[in-house]
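Engineer: Provided below for reference: sequence and predicted model.
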Amino acid sequence: MAGLMMAPRMTLAKQAEAKDRIDALMARMTIEEKAGQLNLMNDPFRWRPEGVNPGDRLDSDQAQTAADIKAGRIGALFNGVGAATTRLVQDMAVRESRLGIPLLFAADIVHGLRTTFPVPLGESASWDLELAERTARAAAVEGGASGVHQTYAPMVDVARDQRWGRVVEGAGEDVLLNNLFAAARTKGFQGDDLTHWSSLLACPKHFAAYGAAESGMDYNSTDMSEVMLRSVYLPPFKAALDAGALSVMSAFNDLNGVPTSGNKWLLTDILHGEWGFAGFVVSDYTSEAELVAHGFAADGRDAARIALMAGVDMSMKSGLYLRHIPDLVASGEVPMARVDQAVRRVLMTKAALGLFDDPYRGSDVAVERRVVGSRDHLDLAREAGRKSIVMLKNEGGLLPLPKSGQRIALIGPFGADAADVFGPWSIFKDTDLAVSLEQGLRQALRDPNALTVVKGSDVEAPLPGGIEAAVAAANEADVVLLAIGESSVMSAESKSRVSIDIPAPQLALAEAVAATGKPVVVLLRNGRGMELSGAVAGADSILVTWFLGSETGHAIADVLFGDHEPTGRLPVSFPFRSGQSPFYYAHKATGRPSQPTDQEFTSKFREVPHAALYPFGHGLTYAPIDWSETRLSSQTMAWNGQIEASVTLTNGGDRDVTEVVQLYIRDRVASLTQPVRLLKAFRRVTVPAGKSVEVTMPLTFADVQFMGPDHTMIAEPGLFDVWLSASAQTGQAAQFTLLR
């Protein structure tokens, strides 16, 4: 994509200079100091914005951490921010330790620092890679100005079970979308110069197959074929590394019986051997210590040995490496060469970040004040928010709403809420920057008093008199906005759900409001694909608004009142019922494929079709768009050749709109069964009011390849279906034959 730039590697001269410097350092290091470079601990100094100023009395935790830094027992700190204290803390390492090796400062800057952008899943609904790069760049600018060098992002786990709480952190269920967003976010975080204060070292996570946890339960086991692993779950990591990422985080789960933080095949053979990765692997929070609970290690010492030998270079939080590496080396259980390899990877990455030349990058308070929470970043958050919104339904053209002449009732637990707009993994958010839905609507309306706000219920509990007050407000209104869904504590790490529906108190509220007969617009807050039922599914209009971050209220108002059209498309499927989970569009046909009719003895549940209520890729605009049949430039594709697919889009409305043309294929006969559809490309297209636009997209030989039984990409001659369509469940297929 134009505008996406990879952070360059060090020049050969710089690499040689860094190697010489590191060789000289390592020749002087004791085994304890080497273990220290592999020891990552919480930052107790910069945990609050103002940090700890020179002359402040350190508490016991800070004093112990300071002593460890000065003794060379800590190589990196995480989740502290603040320019004011950066120099103070870095001084402990650079000026007061024996070797003067700078600290690496890391943080969970997942979708913004003080300025918070939409959660990654929401932003992925934009299908806008350039936008994702820009928001990651802005997050890096704020993080870098606050003394951070590395972010634990992007999360690139393909997530096909919406019960899993961490769906919210990634790009959804599709491999291609995950690949492209992984690369865009990596490039955005790292920028075009890793040594600049505004660049953050990207750390794609969680390696690997964490998103396939059984039953969608967080931290659970995963079990799959190597073909599935290499086809679906590894490619986004490779995409991030190809984009320049120099660190990777290992996962919590076990894979086929081997915990991934102790999996040499993953962390060494594939990552460094097959892919040539030159950076370092950091464990997730105590994940190497958890090898004991997995039943894979006897105790902490054994866990340290297994993780280090598997390829985990840096230990997060547990302290096991610091505690056990010297003895493991002395006993011969861990070769010094493996320790040296891990230390060298960490030090070379510090050199790539320019920390040996400028250990105090990000310690300028004036720069921090200028860029953190800047107007430009807030404007970007508003743009990202509105581009992330997906319109699922709009019966009778209810939306957009006029800004005057209607009385509006805003009902639901998220109407006036400003505390929960940020979503999970927004630990550095600035609550003063939060724009609630109520605030955004009132500012957009010509008469702010035309809006009545009633909570109606809490997120997971009824309110005394809440429904009665909501019904009264609805009866007085011309249209109801129902702000319902999930809170951020329902869609996050360790927040897996058995049933991905709207909580019962909110469903009761929706039913009561619907009974008034007033037009209802559902404004859904969520971090996953959801089951929509009853009055929620039956609402006149439904907007998926995710967790949109700092500018939530303004972003929703922009779309609701038509200043901007809805352009988002679903990155995850919304099933009919929770019991379909895991449901994803790229499933296999089976030997008894599901049929449109209610036919017995086919692959389906008794109660619902084998389909999504709202499929992957779905999203409506503010104008009716007619799609022609897919046309192909040829009925055959030569081996190593390509053909073109075309479709005509006609706008039957009176405003310009944006469509996302999605190219899917199906390999009808293959030596390994293939998905019923698979996304291969997409294009955002503007269709002017009353006009037609022809869209032509290439279909290449690479697009018809798949992972073969020997784990290499292969193609086989035969018949293929092709769709240019608005979602994974729409359109009529054209066909071509691949010739050898």
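Structural biologist: Looks like it came in fine. Treat the numbers as computed from the prediction; the structure is a model and nothing was measured.
Engineer: contacts, neighbours, all on C-alpha from now
Structural biologist: Fine.
Engineer: and the nearest residue to Ser457 once chain neighbours are set aside, how many neighbours does it have?
Structural biologist: Nearest residue to Ser457, sequence neighbours excluded (CA to CA, 6 or more residues apart in numbering): Leu463, at 4.9 Å. By the criterion of other CA atoms under 10 Å, Leu463 has 14 neighbours.
Engineer: quick check, Leu463 in contact with Val454.
Structural biologist: No - the criterion here is CA atoms under 8 Å, and Leu463 misses it with Val454 at 11.1 Å.
Engineer: mind listing the strands for the stretch 51-200 of the chain?
Structural biologist: 76-78, 104-107, 150-151 (DSSP state E, counting those that start in this stretch).
Engineer: repeat for the stretch 501-650 of the chain
Structural biologist: Along the stretch 501-650 of the chain, counting by DSSP E, counting those that start in this stretch, strands occupy 520-525, 541-544, 574-575, 612-614, 625-627, 631-632, 636-637, 642-651.
Engineer: now do the stretch 251-400 of the chain
Structural biologist: 254-255, 258-259, 280-282, 315-316, 390-394.
Engineer: format these as JSON lines; extra columns: distance to Ala245 and mean neighbour count.
Structural biologist: Converted to JSON lines, the strands of the stretch 251-400 of the chain look like this (distance: least, CA to CA, whole Å; neighbours: other CA atoms under 10 Å):
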{"stretch": "strand 254-255", "distance to Ala245": "23", "mean neighbour count": "24"}
{"stretch": "strand 258-259", "distance to Ala245": "23", "mean neighbour count": "22"}
{"stretch": "strand 280-282", "distance to Ala245": "10", "mean neighbour count": "26"}
{"stretch": "strand 315-316", "distance to Ala245": "19", "mean neighbour count": "28"}
{"stretch": "strand 390-394", "distance to Ala245": "30", "mean neighbour count": "24"}
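Engineer: what would those strands look like in TSV with distance to Val89?
Structural biologist: What follows is the strands of the stretch 251-400 of the chain, written out as TSV (distance: least, CA to CA, whole Å):
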stretch	distance to Val89
strand 254-255	36
strand 258-259	35
strand 280-282	22
strand 315-316	19
strand 390-394	44
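Engineer: take the one below as the second:
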Amino acid sequence: MMKQPAELLQLMTLEEKIGQLLQLAAPFFQGADGQITGPMAEMGITEETVRNTGSVLGLTGAEDVINVQKQHLATNRLGIPLLIMADIVHGYKTIFPVPLAIGCSWDLELAEQSAEIAAKEAAAAGVHVTFAPMVDLVRDPRWGRVMESTGEDPYLNSEFARAFVRGFQGKDLVNDVSRVAACVKHFAAYGAAEGGRDYNTVDLSERQLREFYLPSYKAALDEGCEMVMTAFNTVDGIPATGNKWLMRDLLRGEWSFDGVMISDWGAVKELIPHGVAANEAEAAIKAIRAGVDIEMMTTCYSDHLQKLVESKEIDEALIDEAVLRILELKQKLGLFEQPYRGANAQLEQELVSSEAHRNASRELALKSCVLLKNDSVLPLNREQKIALIGPFAANGDILGPWSWLGSKDEAVQLAAGIGSKIDASLLSVTEGCGIETATEEQLKAAIAAASEADVLVLALGEHSDMSGEAGSRSNIQLPQVQLELISKLKQLGKPMVAVLFNGRPLDLHGVIDQADAVLEAWFPGTEGGAAIAELLFGESEPTGRLTMSFPYSVGQIPVYYNRFNTGRPQGAPDAQVRYVSQYLDIPNEPLLPFGYGLGYTTFKYSEAVMAADTMSASEPLQVNLTVTNTGTRAGEDIVQLYVRDMAGDVVRPLQELKAFKKVMLQPGESKEISFTLEEQQLRYYHADLTFASDPGEFELYIGPNSRDVSALKFKLSK
């Protein structure tokens, strides 16, 4: 009979315990063929270290996983299986749109399905844990990792966090070997890095941290997420990986999280360059005291913890509790009874990139694209001659960062997608320029093709390496050669559609003012070209809505919808023209607001009506309105409800998203939409960090985005 984790712990030597706290990348294990990212260093790893190691990063493929696990079980004294972990962020082999794009779908069911499919493919390939979801709130598009978040709103991020965890983990990790454990990241506030520069300092008040940045992590944990990954950044002057208040007091104490905490790659040793540890031994002390259970890819624990215990600088009980949490996760995954768990080479072959999975990827790509502009150019006419021009016209680099095992060669390029819709004689395809370089020959070929066409479709964007981890950029316009291509083609006077492939909100000057239509496709995944073609020809309706504001210029950043007012707000009735909070050369408002997106039809909202203009803790507020499709096509709109607390204990945002509802309407059809607003939705963190609502006046806003709203007033009574 298998021993329970607590019994097994009693049999382990100190060296074996410390081994469970180390995570090594796949190449350290014989026969593994894994891909690793980040800095590699001479680590002084011995065979004994590998035999005692508790988990492996980046190992995949059913046959390799089974072989490595079999070898490990044969050499590990107590036969403790490895945990196999990997970055399955937005798909395993079938790649879905990047998470920021998934956020723009506002579709929680499809988000959950994407995680479920990723889990099925990864589990069949032998993976036990995915380093996802990333739920960091993001406000600065210079930061490359905004592509890995679902946006700038804590409520919406929390809902997506829950959906991803449900998709990855299912309801029963022990018996359902087609699911994987989720690891929410990066705890905490990684998305608030100064200057949008990756790994950089974060400095927030505790109230702001709790109000905006922590809710999505808490939502993931409330949904049962099994693991948490530390962030690279500081929190209140202390790196997260050594932050006792953050990990012990908040996460494990206040939130009662008893799962596994893992560092990000090398983050324990990085306490030294951060300047809070003088050496590796001190880094190990601070991390283990903070509650970090697994050290990823540095050896501060394995090199120093035993001596630190022997010298009584740390209590062995700290190591015991970390090991116990790791063993309990292995038990929860059923690894002691099924060390190979879901690894199945035949099933892996059947599942990865299956037709059903690719269809699901295409559906989510359809929902994730956002139509930003359309001056009566879209949908395209199948009888038109189309010149498809640009560096992404026939480019498979549309999967985006963190697509790990996704194949660019198997991705549906835009040229193939459009080519499947019209006669070959009506389509010409040319690059026009590279992503960052251009030749005279490329430009001449593009102008020649455009001159013969009825409409131009420009496929533009960023290389996938221009966003993602370490993909920070100070200039978030399209590369200059692409802006020049647009300008030259504009001179031909042809209708022009821009399709954008990118991982962040861009400064769209030179694009949105030149093109007649702009479709934000993000990095749309394996079926991207097919999905975009469906949208361009009107076979499907664009329904995506932005979950991150698009700046007017980089000088505004950070710019976000749920901002605070000032004592001298621009536009106030008694304000002087100059002495208000404003820029002299650009608007305060973003170019495109949170929640924004167009379709091929139009909608009209009736005046919203409240059942009463007062609510209380026992009497919610009911709000009703009618939405009518006033266009000639069927379409879907996302009705958004925002609230403002007019006078709080501390300054409250000008708007906060509290609810949304999707409505699908045929031409001329109307439907009544009803919202129920409850008192707990009005609670916030006060100056003393109590979480409560305040009686008083509120404004409620309803509209298709955060900008174009109508307002109602109501009161919250005691």
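Structural biologist: Arrived safely, thanks for sending. Because the structure is predicted, anything quoted here is derived from the model rather than measured.
Engineer: sorry, back to before: after alignment, which residue of the second structure pairs with the residue nearest to Ser457 of the first structure?
Structural biologist: Counting by TM-score structural alignment, Leu463 of the first structure lines up with Thr439 in the second structure.
Engineer: that match and Gln482 of the second structure, how far apart?
Structural biologist: Look at Thr439 of the second structure and Gln482 of the second structure: by CA to CA, to the nearest Å, they are 12 Å apart.
Engineer: what's the overlap in contacts for those two?
Structural biologist: Cys433 (CA atoms under 8 Å, 6 or more residues apart in numbering).
Engineer: can you give me the helices for the stretch 51-200 of the first structure?
Structural biologist: Under the criterion DSSP state H, counting those that start in this stretch, helices of the stretch 51-200 of the first structure are mapped to 60-70, 83-94, 120-124, 129-145, 175-190.
Engineer: how about TSV for the ones you listed, with distance to Gln599 of the first structure added?
Structural biologist: Shown next, in TSV, are the helices of the stretch 51-200 of the first structure (distance: least, CA to CA, whole Å):
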stretch	distance to Gln599 of the first structure
helix 60-70	66
helix 83-94	65
helix 120-124	35
helix 129-145	41
helix 175-190	31
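Engineer: can you redo these as JSON lines with mean neighbour count and distance to Asp161 of the first structure?
Structural biologist: Below are the helices of the stretch 51-200 of the first structure laid out as JSON lines (neighbours: other CA atoms under 10 Å; distance: least, CA to CA, whole Å):
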{"stretch": "helix 60-70", "mean neighbour count": "17", "distance to Asp161 of the first structure": "40"}
{"stretch": "helix 83-94", "mean neighbour count": "23", "distance to Asp161 of the first structure": "40"}
{"stretch": "helix 120-124", "mean neighbour count": "29", "distance to Asp161 of the first structure": "14"}
{"stretch": "helix 129-145", "mean neighbour count": "27", "distance to Asp161 of the first structure": "23"}
{"stretch": "helix 175-190", "mean neighbour count": "28", "distance to Asp161 of the first structure": "14"}
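Engineer: nearest to Leu328 of the first structure among the ones you listed would be which one?
Structural biologist: Taking CA to CA, helix 60-70 is the member of the helices of the stretch 51-200 of the first structure nearest to Leu328 of the first structure, at 20.6 Å.
Engineer: got the angle for that closest one vs helix 83-94?
Structural biologist: Here helix 60-70 of the first structure runs at 50 degrees with respect to helix 83-94, directions being taken by axes from the mean of the first three to the mean of the last three CA atoms, to 10 degrees.
Engineer: distance from the chain centre to helix 60-70 of the first structure, please.
Structural biologist: 34 Å (CA atoms, centre = their mean, to the nearest Å).
Engineer: residues in contact with stretch 464-480 of the second structure?
Structural biologist: With CA under 8 Å, 6+ apart as the test, stretch 464-480 of the second structure has contacts from 141-148, 196-198, 397-402, 435-436, 460-462, 502-509, 554.
Engineer: re earlier: does the match of Leu463 of the first structure touch Cys433 like I think?
Structural biologist: Yes - counting by CA under 8 Å, Thr439 of the second structure touches Cys433, with 6.8 Å between them.
Engineer: aligned counterpart of Leu388 of the second structure in the first structure, please.
Structural biologist: For Leu388 of the second structure, the residue aligned by TM-score structural alignment is Leu410.
Engineer: scratch that, Leu378 of the second structure is what I was asking about
Structural biologist: When the first structure is aligned by TM-score structural alignment, the residue opposite Leu378 of the second structure is Leu399.
Engineer: now for the closest residue to its match other than its chain neighbours, how many residues are close by?
Structural biologist: Leaving aside its sequence neighbours, Leu399 of the first structure sits nearest to Leu560 (CA to CA, 6+ apart; 6.6 Å). Using other CA under 10 Å, Leu560 of the first structure has 26 other residues around it.
Engineer: what of Asn565 of the second structure?
Structural biologist: With other CA under 10 Å as criterion, Asn565 of the second structure counts 13.
Engineer: quick one on the thing from earlier: tell me how far the residue nearest to Ser457 of the first structure lies from Thr268 of the first structure.
Structural biologist: 54 Å.
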